[in-house]
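*Asks:* what's the 3D shape of this:
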Amino acid sequence: MSELNMPGPLVRRMMLIALICVLLAGWLAAWVVSRASAEELSSRLVRQQTDEVELVARLLASKIEQSQKVLGTVAEGITPQMLQSPSLLEWMLQQGLPALRFFDAVEIARADGRLILNLQNGKMEPAASLDAEERDILLRTMVKGKPQVSGVLGSVAGLARIMFTLPIVADDGKVSGVVGGVLRLQSQGLLPHSLGLPGRDDSRLIVFTSDGVILSHPELERVMGNVASEPGLGEAYARWREERTPISTGRGETATIDDRLVSMAGVPMPQWWVARVTDTRALLALYGAQHRKLWIAAACVLTFGLLAMLIMAWVALPLTRLHRRAQAILLSQGTPESRPETSEEPDMLTGALDHLEAQQLHSGHQAEFSRLQLQGILEQAPVGIVITRNDVLEFLSQQASLMLGYSRAELEGRSVKCLFVDEGKFGELERQIREGAATRRGYEGEFALRRKDGSLLWARVLGRMAFDLPSAMAAVWVLEDVAAAHDERHGSSRDALTNLPNRSAFLERLKAQLVRNAELTRAEQLSPGSGVALLFIDLDHFTLVNDRLGHEAGDLLLKQFSSMLEELVRHVGWAARLGGDEFAVVLPDCTVARAEMVAEHIRASVEAWEFSYEGELSNTTVSIGIVVAPADLEDVTPWLRAADMACYYAKRAGRNRAMIREMTDKAAA
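*Replies:* Sure thing, here's the model as predicted:
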């Protein structure tokens, strides 16, 4: 290596220091990691085991909820005529009801306490053969009128079972009967044998009740035994019995008891516990193996550190050439002030960069001053101003952002085509831009633009070419909101009584929202599980207000309700009046859970509201149907029909509630 290409003294010192640091860091890392590995392994096992029991607890809670939903499906298929005619009910069963095959036994009783169906393992049995405990649970459900989940019935593992009950409510809100479903404890729908198999030889997964009865265990002979005799777990169960900690879904806790790691998580509905017990002595053997691997890894780090130093010596050669170039730049200035006092690399490079920076700073000041002037003018402009280049949005004024409902960051860099409802209109505007570029004239037109929320903005667009280069296609737009004039020409889109969008405006805006939702879906810009949610709202017993207080009171109630509804949803969507006492709310980019929360907020707010007319107070409620549109939905008619039907079911279920309906089949909907 020639003297000209030898690294300078500073680089050589840095290489030596780096080598020493790598050697020290490798040794220190191996020592620290080896000391901390036991704690890390223990912490990792605690997290893993806690997550595991939480997952199983949530799975069991989901199975309980699924069983209740299946039983609800059975109850929905039972009419009052079937309860009065056992032969009709038996005929329905002969036709085949898939939900019945989910349970090992199904019992149905009427409100007078008579058992009219006792289906055991798919066979009809006489009412007298019904177990006394199951009969008692059916009677309790009929008296309380609420769904129930029993405790463990039976004392033998093979005969242990759980019973789910659900009251059958007639249209008048009274309990007309009760249906019950029984699942064997170790059935696939509840606690199959595979659930108790351990993930490791040194670990056991156990499910038991709050009374200590074991429901699932790797050793089948331990099922229906008591958890107090389980090593490690018995002590944790006794501690829980003393503290009486409430059972909550999915939250796990882990403790170390007698060389055993015990994790527990609760399933509140049936009052069960899920526990994982692991022998921590196996952890020590794993730590020893990992300890040896850490030292081997440290030796590899040191070896690669030495190799890195050799590579660094080769990489530093361009720095020497850069040093020579910097020295030549400074010597070309010819002034003593520009020459460094030493020949060290930093001094030479700093001097050269200072010289280049001074030149760029002078040019940058001029450009920044011009940019600030332009930005100040646009920010104060009372009209919307947009600058585009080659059909791409480069800059928007504050007024333009407010008119379109977007922030500048959301639009800058996107194609201007995304703002136009009709791409044919955009083609017309683009043609006028090109003609203006060729003849040095401007362009003008009235176009329908799409706001962020999917609504229409009728705007007059005035434009001029910003530069003389036609190939750059740079243009300045001036936007003027002409929605009022457009409505005056084409008719009002507002409901005369409530000032909400009327049905025709609602349908037009809803179609535009679906088009935008499809575009966002194709661009993968929607959140997972999100879509456009539609809430169909109907006032309960509205005709009673007209009959009792008069139509003027009814109109006043509709006005006040519309104002409250618009205020409740204005931050998350928009509302419209479909006619009479029927309203709709549209929630863009919304999940099913979020739509249900918004609907519940509306329902509770209306329930708490008191309507006053001529000193007389009255309360009202609403029934709400919720449907989230599929990503490929094109026609709003089945969507609106599905939401209407969901609202109908909410009324049929007793009013003052919200119900969700899915659109899995658009044609059927």
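*Asks:* for the rest of this, base every contact and every neighbour count on C-alpha atoms.
*Replies:* Fine.
*Asks:* okay, and residue 506 sits in which element?
*Replies:* helix 503-522 (DSSP states H and E).
*Asks:* skip the chain neighbours and tell me the closest residue to residue 68.
*Replies:* residue 164 (6.7 Å; C-alpha to C-alpha, 6 or more residues apart in numbering).
*Asks:* in a helix, the one you found, correct?
*Replies:* No. Going by DSSP: H, G, I helix; E, B strand; the rest coil, the assignment for residue 164 is strand, not a helix.
*Asks:* now residue 552: how far from residue 560?
*Replies:* Applying C-alpha to C-alpha, to the nearest Å, the value for residue 552 to residue 560 is 12 Å.
*Asks:* for the protein, which helix is longest?
*Replies:* For the chain, the helix with the greatest residue count under DSSP state H is helix 9-76.
*Asks:* could you also give me the structure for this next sequence, so I can compare it with the first?
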Amino acid sequence: MAWRRITRSFVSLKARATVSMIALLFAGVGSITLLLMNRVEHDALKDLRNRELTEAVRTAMLLSRAMVDLQQALSLAEPQITIDTLWNFNELRQFIETKTLLRSLFSSVFIARSDGQVLIITDTKGTRRPTAFLGDREYFQATIHEARPLFSPPISGRLTGEPVIVLTQPLRNAQGVYGVLGGGLSLTRRDLLANVVDQQDSDDNTLRVVTDKFGIVIAHPNQSRLLKSLSEEPRLAQAFAAWLAAGQPVEPSGIQLPQANELVSAAGVPGPDWMVWRVRPESELLTPLHAARREALVRALVLIAIMSLLTLTFLYWLLRPLGLLEQRAKHMFDRRYPAAEGWPDAVGEIGELKEVLKQVGMQRLQLEAKHDELLKRLESVLSASPVGFAFTRHRTFVLVSQELCRLLSKSEAELLSASTQSIYANPDDQARIEQQALSAFRAGQSYVGDWELRRGTRDSSDKGSTFWAQMRASPVDANNAAAGTIWTVTDISDQRKKHQALEWSAGHDSLTKLANRRTFEQEAAALVHPLSGRHDAAIIYIDLDHFKPVNDLGGHAAGDAMLIAVAHAIHTAVRASDLVARWGGDEFAVLLNHCDATAALRIARNILAAISGVSIEREQQHFSVGASLGVANLYPDLQTLSAWLAEADLACYEAKAAGRGTIRSSPQRTPAATGGAAHRDSRY
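*Replies:* Sure thing, here's the model as predicted:
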């Protein structure tokens, strides 16, 4: 009984999943090991950073105290130098030579008057009277004007010729500053950090640098870097850039700065406002930690590999029936496999799943039988349909009717193997019709639109003819575009041609084939509209002269022939972009767009000459006509089309009154460019 209960417990998929989860927990050993080692490494690195920062702050404070001591040494010597002493070189020499401590603290000691003239200096070369002048040095001027001790920036010494830092002490009395006592620290012969760095803290890999507040190096193990920017030090370039970006803080409490593979700490030196930089490689601490981490990871990986192998073996044994079930399920819709056969023996959840899939297979047979019957009925309906029908999904034809095949001149096999994009005359129409149809479906409506389609081709050299079709579409499922779309296609080429013919007739004169008055007024009104962006334009109004005798003597047939000939003559005299219209009877009008007044008169002359050259023969009679032309230019103060047309009509009337066969411009406003009244008097 106990064995049976154990067997039943392992039959449960949940129990087997629990066993798998236990295996996964064991696999987590590696992750935990890695996390712990990373935490130890992080904490150790943090402690090292704090220790390095503390050391940088300590060094800065010691350096500050050392500089204060140097400054104090100068201040203690100040009272012993009176204004009278400055004028007695022997007394100055005696004073300096007795200051053994002062000379030992500085590389050089000098005394100068307030005007900058150096009176005496003592250094390694001895005590002497130099010819140097310091009155133009900023630190010297600041000492005189502010009457307080100062530190100079790192400079090239004028007295010694070496890079130095100068400490100054003003010599003062009741009247003010009368001189300066200065001490120079040679940066090449004296290490500023020599007396403040603990020997126990020294090692070959730790770099200590001192810079001024601008980042100029004043102390470096490599003297070739003195007075250069800290940006040239490879081990501090990144940290220096970060310090500059932070605003160059001189922080006595210290700051930590980023530098690849290095620990960088910096601290400000109170007083001279210098910066102490301390650099130490991270690898000094992390190397043993990395070795320990690698060893721990190797052991964890070995353990994980063993546990994974055992887990896979166990899972394979447990899930083998599930694998057999998967293989059978892949053929569940294959008619070569009987629906009730080939299923593996299994119990528990896998056994229940097997029974469900088996039932699905049986139901599939029933649904396929019904589907085949329904498909046969649908094919019968499609074959009798008078319109093209198609069912599409993912831009492919799934089902097409015989009528659609006839319209597209393609076989059913050709359509079913082709993309829906192939039927459009313009390949880009596929995306446009899909977008429009989708918008209609989202609004709960069917789609209707007219599109140009392409018929099939006989061979590769035949591009196929096109026709216009009305296409209607409805979604199989409005909420699921992947379900497909049902289309109906009707040839509307004849209706479209008739519609286009009606549209053309509505805008043209049936006799001359010119634009009619309505079309002319629509085009002209668009130029007058305030939003059209006005430019040069003109109207030429044409009234035929001596046309009545043509009708009276030759009849209406002769009159019609004359009107057709005049229309052709006008067309030959204007630009291709100009609009020629029959205004009515024997009157015509020309709309000149993008045409100034001078060009408008030139075109009017060409029209008059062309009309004057028109002649026809009817029943052994010779007929010809003339014309009177009025030109009206579009000016800013013409606000309506009626006003523009009225000016053209008035100009034409003046041409008639002047004896016909002439051209007149609008009498209200003749631009200077046209020659004024001279154009209105043009006569042909």
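*Asks:* overlay them and tell me the TM-score.
*Replies:* Once superposed, chain against chain, the TM-score is 0.35 (TM-score structural alignment, normalised by the length of structure 1); 266 aligned residues with a C-alpha RMSD of 4.0 Å.
*Asks:* returning to what we had before: following the longest helix of structure 1, which helix or strand comes up?
*Replies:* Next helix or strand after helix 9-76 of structure 1 toward the C-terminus (DSSP H and E): helix 80-84.
*Asks:* and that next one, what does it pack onto?
*Replies:* Packed against helix 80-84 of structure 1 by the contact rule (3 or more C-alpha pairs under 8 Å, 6 or more residues apart in numbering; DSSP states H and E) you find helix 86-95.
*Asks:* list the buried residues in the helix it packs on.
*Replies:* Applying a neighbour-count criterion of 16 or more other C-alpha atoms under 10 Å, one finds residue 89 buried in helix 86-95 of structure 1.
*Asks:* show me what that helix is in contact with.
*Replies:* Around helix 86-95 of structure 1, the neighbours that count as contacts under C-alpha atoms under 8 Å, 6 or more residues apart in numbering are 78, 81-83, 116-117.
*Asks:* out of these, which end up buried?
*Replies:* Neighbour counting by 16+ other C-alpha under 10 Å classes 78, 82-83, 116-117 among those as buried.
*Asks:* show me what the one helix or strand residue 97 of structure 2 maps to is packed against.
*Replies:* If you go by DSSP H and E, residue 97 of structure 2 is part of helix 89-98. Counting contacts by 3+ C-alpha pairs under 8 Å, 6+ apart, helix 89-98 of structure 2 is packed against strand 118-123.
*Asks:* now do the strand it packs on against helix 89-98, angle only.
*Replies:* Between the axes of strand 118-123 of structure 2 and helix 89-98, defined by axes from the mean of the first three to the mean of the last three C-alpha atoms, to 10 degrees, the angle is 30 degrees.
*Asks:* tilt between the helix or strand hosting residue 41 of structure 2 and helix 89-98?
*Replies:* Assigned by DSSP H and E, residue 41 of structure 2 belongs to helix 29-77. Per the same axes, to 10 degrees, the angle that helix 29-77 of structure 2 makes with helix 89-98 is 140 degrees.
*Asks:* tell me the one among the contacts of helix 86-95 of structure 1 nearest to residue 506 of structure 1.
*Replies:* residue 78 (38.0 Å; C-alpha to C-alpha).
*Asks:* residue 52 of structure 1 and residue 255 of structure 1: what is the separation?
*Replies:* 15 Å.
*Asks:* neighbour-wise, which of those two wins?
*Replies:* Legend: neighbour count by other C-alpha atoms under 10 Å for residue 52 of structure 1 and residue 255, higher for residue 52 (21 against 13).
*Asks:* how close does that one sit to residue 63 of structure 1?
*Replies:* Residue 52 of structure 1 is 17 Å from residue 63 of structure 1, by C-alpha to C-alpha.
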